[in-house]
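Colleague: What follows is a predicted structure for the sequence shown.
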Amino acid sequence: MEHKVAYSVQETARALNLGTTTVEKLIANGQLPSVRIGRRRLVLRSALETYINHLVEKQASA
């Protein structure tokens, strides 16, 4: 995955090995922050990294 500043929903889904519907649900319920630019929904690289780090910390403490 190339190092962009932001990724489309489809690129985010590929990076997480999830479906686009799952990524859209994560965005809709606020678990994965995103921005809208025109008609496009983008997930910032920093938001994706924060989301993954949160999951790792949550699972480590379980």
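Modeller: Thanks, I have it. Note that the structure is a prediction, hence the values are computed from the model and not measured. Residues are numbered from 1 along each chain as shown.

Colleague: rest of the way, CA atoms for contacts and neighbours
Modeller: Will do.

Colleague: For Leu42, which residues are in contact?
Modeller: Ala6, Tyr7, Ser8, Val9, Ser34, Val35, Arg36 (Cα atoms under 8 Å, 6 or more residues apart in numbering).

Colleague: adding another structure so you can compare the two:
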Amino acid sequence: MGSIKENYEMMFTSYPDLVNINQLKEMLGIGITLAYRLVRNKTIKALKVGRQYKIPKRNVIAYLTNQNEI
């Protein structure tokens, strides 16, 4: 069995390297409000391109692996 990070990477192979807010909420199984809050509070680091957020998939995986270590 692989590491937690490797397991998340396998789970999210169908997502692009940069995901949007809707994809982030799907990946985490959360609502849109919490997804925006995580990005705006910089809990998950993201890029703002115009009016949209682009979140590197690796940042989502880093957030999840850090949550599992708590």
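Modeller: Sure thing, it's come through. Keep in mind that this is a model prediction, so the values were computed, not measured.

Colleague: Adding distance to Val23 of structure 1, neighbour count and secondary structure, write the contacts of Leu42 of structure 1 out as TSV.
Modeller: Below are these laid out as TSV (distance: Cα to Cα, whole Å; neighbours: other Cα atoms under 10 Å; DSSP: H, G, I helix; E, B strand; the rest coil):
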residue	distance to Val23 of structure 1	neighbour count	secondary structure
Ala6	14	18	strand
Tyr7	12	20	strand
Ser8	10	15	strand
Val9	7	21	helix
Ser34	11	22	coil
Val35	14	12	strand
Arg36	15	9	strand
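
Colleague: In terms of distance to Thr22 of structure 1, which of those residues ranks first?
Modeller: Val9 (9.9 Å; Cα to Cα).

Colleague: Aligned against structure 2, show me the partner of that closest one.
Modeller: By TM-score structural alignment, Val9 of structure 1 lines up with Ile21 in structure 2.

Colleague: do the same with Ala47 of structure 1
Modeller: For Ala47 of structure 1, the residue aligned by TM-score structural alignment is Asn59.

Colleague: go on, Thr21 of structure 1?
Modeller: Per TM-score structural alignment, Thr21 of structure 1 is aligned with Thr33.

Colleague: what about its match, which helix or strand?
Modeller: helix 32-40 (DSSP states H and E).

Colleague: and that helix, how far from structure 1 on average?
Modeller: In the superposition against structure 1, helix 32-40 of structure 2 averages 0.7 Å from its aligned positions (mean Cα distance after the TM-score superposition for structure 1).
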